[in-house]
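**Student:** mind looking at a prediction? Sequence and model below.
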Amino acid sequence: MTARNRGAVRRLLETARPELPLAVAALACAAAAVALTVAVPRLLGAATDLVLSAVSGHHRVDFAATGRVLLSALACYLAAFLLSFAQQRATATIAQRLVFRLRERTQAKLARLPLAYFDGRQRGDVLSRATNDVDNVGQTLQQVLTVAVTALLMLVGVLAMMVWTSPLLALVSVVMVPLSVVAARVVGRRAQPRFAEQFAATGLLNAHIEETYTGHALVGVFGRRRQAVREFGERNDAVFRAGFRAQLLSSLIGPSMSLVMNLNYVLVAVIGGLRVAAGALSIGDVQAFIQYCLQFGQPVNQVASMSTLLQSVLASAGRIFELLDEDEEEPVADPVHLPATATGRVTFETVSFRYAPDRPLIEDLSLVAEPGQTVAIVGPTGAGKTTLINLLMRFYDVTGGRITVDGVDIARVPRQELRARIGMVLQDTWLRHGTIADNIAYGAGDVPRERIVEVARATGVDHLVRTLPGGYDTVVDDDGEGLSAGERQLVTIARAFLADPPILVLDEATSALDSRTEVLVQRAMTSLRAGRTGFVIAHRLSTVRNADVILVMDEGRIVEQGTHDRLLAAGGAYARLYRSQLTGAQLTGAQPAASDPVPAS
């Protein structure tokens, strides 16, 4: 067993430790059921000897004695059935509780992982670890616990009865066991990497399906459906090949074990017959021993089969624990709390950030956002605009300098407390499955309907809601089906304003809105942003003309800052960006950008 598999076994046992009393009870039931089961061949052998002795002695069969023996055997079988049922119920409970804990830990871990973890991985693979792998551990582990434990106890019990019946025949049978064990170990060792490949390929397939589904419309618009189908076929084929290899190897165990056990039956029949002829054994003893051989072969096959299932469990468990071992957001060691009365003053003091030592993204950036000011951040793609906001939200931590909110270094503030002071509206809208009211109130706790309606009216959502058949109780799914992109954005803006944060972040928040909806949103933002510090990331410069300060970023540095008029007069980077957008709008026949409505602080 590899070090990774040993670690997975150890951690699974640690996770299941609270179920130790139930496991002891299950083990006791299994042991009692096995003891009753292995007693039956001896009883049937005794019944056989009673009948044969009567026939060979030419006297009447003692049917009363034979009946008592057979009734005892039947009672043993019934009691063993009830005990086995109790054992399976206990092991099922253990497995389901184990899976419940793994799901809880996985979900809690996902909540603590930094944004960098998700940026570097496909979502489908992460979801596969949290769902498919956890389910596989639960379903397969239940089989392993139920069958393997019983099989191991059966091996011990049957072996003891075989030795009691005939040590010589027992020796013959035991000699054949190592061959079975060697076959199982060789095949199982070769199958485990194949199962790991299967689950990894399944994660990539899930990622492709999730990616294609969420971008279904764009896949069609860009004529990539055939390519998407082809990529699906390639990944599905990879899952098939990995699964086929794993199942092919595991399927070799059963036939190999059957061959070995059939050879054992032949040897027992020949040697047993010779021992009966010599008077060392009775025919009933040989009959009982052959039944023990059958009982002995079944658990050996089961243990071999369970070894393959165990490899599947360990492959999934390894992926789960790999996720649980990922570095997470470190809690603040000596936390400092933000002032109870927030003003929303934000400063960046010579801030630097880089993903890797050779990949600087922001260098020595300094700025001050006074309470109530609107700070617009513009610049070309990759300039560091969104990274700046990610640092403010502490999705990433600065690698140099510091950021303060109301005079407190945010590196010493608990993340949850910091993020509760910041409202955020992103370009990519996110709604959860629930009603419109639930989505507006998300994150705000128990909010009365009157307050939800008030915010909805202020943001223009109320007019939209009243056109829906269910009003505020209209249910939307996580894709916001039934709502336009602009309508979904309005809901997310209302959600941010309901939280009433002192700091507001709008990351291309109006980019998905049509002109009419944008007018409504901009007017609502003008009134509702009063008294808040606002950071606006914008591509369309027309939406930030009235900002108090406009920062022009390029390659992680602030190359210009000032008001719209001053920056235009300077004729620098901002003026070039503005004129290029104005020219582009005129060439496409759009209205001049200068006519667009803009918020004022």
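**Tutor:** Nice, I can see it. Numbers count the residues shown, from 1 in each chain.

**Student:** rest of the way, CA atoms for contacts and neighbours
**Tutor:** Noted.

**Student:** what ranges do the strands span in the stretch 201-350 of the chain?
**Tutor:** Applying DSSP state E, counting those that start in this stretch to the stretch 201-350 of the chain gives strands spanning 346-356.

**Student:** got the residue ranges for the helices in it?
**Tutor:** 216-221, 225-251, 253-277, 283-324 (DSSP state H, counting those that start in this stretch).

**Student:** not counting its own residues, what contacts stretch 87-98?
**Tutor:** Residues from elsewhere that reach stretch 87-98 (CA atoms under 8 Å, 6 or more residues apart in numbering): 15-16, 19, 22-23, 25-27, 29-30, 138-139, 141-142, 145-146.

**Student:** dropping in the other structure now:
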Amino acid sequence: MRQHGETAASASSSTTPSGLTVTAPVGGDWQTLSRLLPYLWQYKWRVVIALALMVGAKLANVSVPLLLKELVDAMSLKPGDPQSVLVVPVALLVGYGALRLLTSAFTELRELVFAKATQGASRSIALQTFEHLHALSLRFHLARQTGGMTRDIERGVRGIESLISYSLYSIIPTLIEVGLVLTILAVKFDAWFAGITLLALTLYIFFTVRITEWRTQFRKQANEFDSAAHTRAIDSLLNYETVKYFGNESFEAGRYDESLERLRVARLKAQTTLSVLNTGQQLIIAAALVAMLWRATEGVVAGRMTLGDLVMINAFMIQLYIPLNFLGVLYREIKQSLTDLDKMFVLMDREREVADAPAATALALQGAPDVVFDHVSFAYESDRPILQDISFTIPAGKTVAVVGPSGSGKSTLARLMFRFYDVQQGNICIAGQDIRQVTQSSVRRALGIVPQDTVLFNDTVAYNIAYGQPGASQSQIEEAARAARIHDFIASTPKAYQTSVGERGLKLSGGEKQRVAIARTLLKNPPILVFDEATSALDSANERAIQAELASVAQNKTTLVIAHRLSTVVDAHEILVMESGRIIERGNHAALLAQQGRYASMWSMQQNAEVSHSSVATSSAT
């Protein structure tokens, strides 16, 4: 039987398009099954009942040929015998109908009983994978390829349902039926019937397994090329504007077509080998059927068997033929489901680079805390240090600003505060508590950030602002929007706060996105604030207005300001000047200017640039 929509699968080691190195675990398929069983065993009574119903269905199904034999043999009555009227209609209609009804009823009840276990296991594994992805470090998410990874997860969840369906609903019932038929044939007739059936089954399974294992390489390639094509398509669509800016639509189409061509070739190879497999399977089945019917026909002619025996054997072969014909497809589907599920388990096994300490407690705060960086050193890669022996304190309720050229390590300070990474040397303490010794969730609850690169959810403006405090009322959302100077703009749109912002907020301008980010942070109202170039996308007028608002909000809060424009940090209690991962100057604005060092040089350059820009603007206006 041909398999439609076949995709590749393999349990061998590979690097998926999602950026994950997939290595088949020790124990392979059996280990994957052993990891799935605990999710199903949560519904153990449903499993037991489903198995009992499955056995009942097969007993009823196997009883049908036995009933047909008795009916055929009982019909050897003389014409006009009154018993024939009773035997044929009543026994045939009632007995045959009852057994067929029981077979269907047991099968449907089995699926109904076990559906909750199947869907429950799928839900549990999908949720656990989703939670684990959020628990992984920023390093993993920066390296991942979203399209391929989501494809792996989607196939893994679908593989759970397929695996349960094909194994519990097809493979196990088929094996039970084969066992019952072999027993009946061996007991009622000579060993040739059971021997032919067993030999055909053995050859069929051996042939199917060997050819399928050979075909795995082609199916694996098709699977990987499918994920690669999906990844390229998603990446291109997410970067729609960039594609348009450079007029590279044909280039992107060419890259996508290249992936599709590789996928086409791999699928053609898989289909060709599938045809070889199907032909061999049909040959084995046909030979077994001919041998069984020849043996039965010879027995009837020789008088060793009745006509009812011939009918019964033929009915058994028909009943076995259908599930046996699908056995190769089922084996391939199970292998594919196991591989897809294993990929998702490999993803779940991905080590958490940043994890809570075993005895971690919640961060204890009373009001605005102080934040201390104590001899902190950090590197994303071992051969490229980012921070080198950084020490400073943000006093409780005060503002410290960090300035310096790009690449000096300013934004890394914020990432370390949020524990997206752990420091290699030194400590970061909040209210005297090392953040590695408290829970990550409690640290992040205490922090609020307005990032330089604002990314919004593809939802409404209200949803994105309320993300700072899920469950916030409409009045609270609007109050935060007013503080961020975006309420009037939102109110002027046709759908107001129900306006969709689009994928990653692309329907909004850079300044509008940044003000939404400011609003949601203001709504969160945490004791510690981080402003990472919080007003970089705003025009001068709005920047001054929002700077005043942020300064007001930062009153009595511990605040870290990361800035490029020095005019935005002149009121900070202390300014740190960073260069090449080190603090080279520190002090307030006046003190740093008096030092006539790096800060004073940066200030002079920016002031001159602003004066030049102002002069050009005035000349253009006149």
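**Tutor:** In hand now; what should we look at? Everything numeric in this text was worked out from a predicted model, so none of it was measured.

**Student:** now the buried members of the contacts of stretch 87-98 of the first structure.
**Tutor:** Ala16, Glu19, Ala23, Ala26, Leu27, Cys29, Ala30, Gly138, Leu141, Gln142, Leu145, Thr146 (16 or more other CA atoms under 10 Å).

**Student:** before we move on, which element is the nearest residue to the first one once chain neighbours are set aside in?
**Tutor:** Nearest non-adjacent residue to Ala16 of the first structure, counting by CA to CA, 6 or more residues apart in numbering: Leu98, 5.8 Å away. With secondary structure defined by DSSP states H and E, Leu98 of the first structure is part of helix 63-112.

**Student:** next, the angle helix 283-324 makes with that helix.
**Tutor:** Per axes from the mean of the first three to the mean of the last three CA atoms, to 10 degrees, the angle that helix 63-112 of the first structure makes with helix 283-324 is 10 degrees.

**Student:** give me the distance from helix 63-112 of the first structure to the chain's centre.
**Tutor:** Put simply, helix 63-112 of the first structure sits 28 Å off its chain's centre (CA atoms, centre = their mean, to the nearest Å).

**Student:** kindly report the same for stretch 161-173 of the first structure.
**Tutor:** 50 Å.

**Student:** what's the answer for stretch 503-521 of the second structure, then?
**Tutor:** 27 Å.

**Student:** show residues contacting that stretch.
**Tutor:** Outside stretch 503-521 of the second structure, the residues that reach it (CA under 8 Å, 6+ apart) are 238, 448-452, 454-458, 461, 464-469, 477, 480-481, 483-486, 500-501, 534-535, 537-539.

**Student:** ok, 7 Å please
**Tutor:** 448-450, 454-458, 465-468, 480-481, 483-484, 486, 501, 537-538 (CA atoms under 7 Å, 6 or more residues apart in numbering).

**Student:** please, which helix or strand holds the equivalent of Val177 of the first structure over in the second structure?
**Tutor:** In the second structure, the residue paired with Val177 of the first structure is Leu201, using TM-score structural alignment. When elements are assigned from DSSP H and E, Leu201 of the second structure belongs to helix 191-238.

**Student:** just give me the match in the second structure for Tyr442 of the first structure.
**Tutor:** Per TM-score structural alignment, Tyr442 of the first structure is aligned with Tyr467.

**Student:** picking that back up, most neighbours per residue, which of the helices of the stretch 201-350 of the first structure?
**Tutor:** Ranked by mean neighbour count, these are led by helix 283-324 with a mean of 23 (mean count of other CA atoms under 10 Å).

**Student:** mean per-residue distance, that helix versus the second structure.
**Tutor:** Mean deviation of helix 283-324 of the first structure relative to the second structure after superposition (mean CA distance after the TM-score superposition for the first structure): 1.5 Å.

**Student:** the stretch 351-500 of the first structure: helices as residue ranges?
**Tutor:** 385-392, 415-420, 436-440, 449-459, 461-465, 485-498.

**Student:** in the second structure, what residues pair with the first one?
**Tutor:** Okay, so that is helix 385-392 of the first structure. So helix 385-392 of the first structure sits over residues 410-417 in the second structure, by TM-score structural alignment.

**Student:** the matching stretch vs the first structure, average offset?
**Tutor:** Mean for stretch 410-417 of the second structure is 1.4 Å (mean CA distance after the TM-score superposition for the first structure).

**Student:** quick check: which element contains the residue sitting nearest the centre point of the second structure?
**Tutor:** For the second structure, Ile153 is the residue whose C-alpha lies nearest the centre (CA atoms, centre = their mean; 3.5 Å). Under the criterion of DSSP H and E, Ile153 of the second structure resides in helix 146-166.
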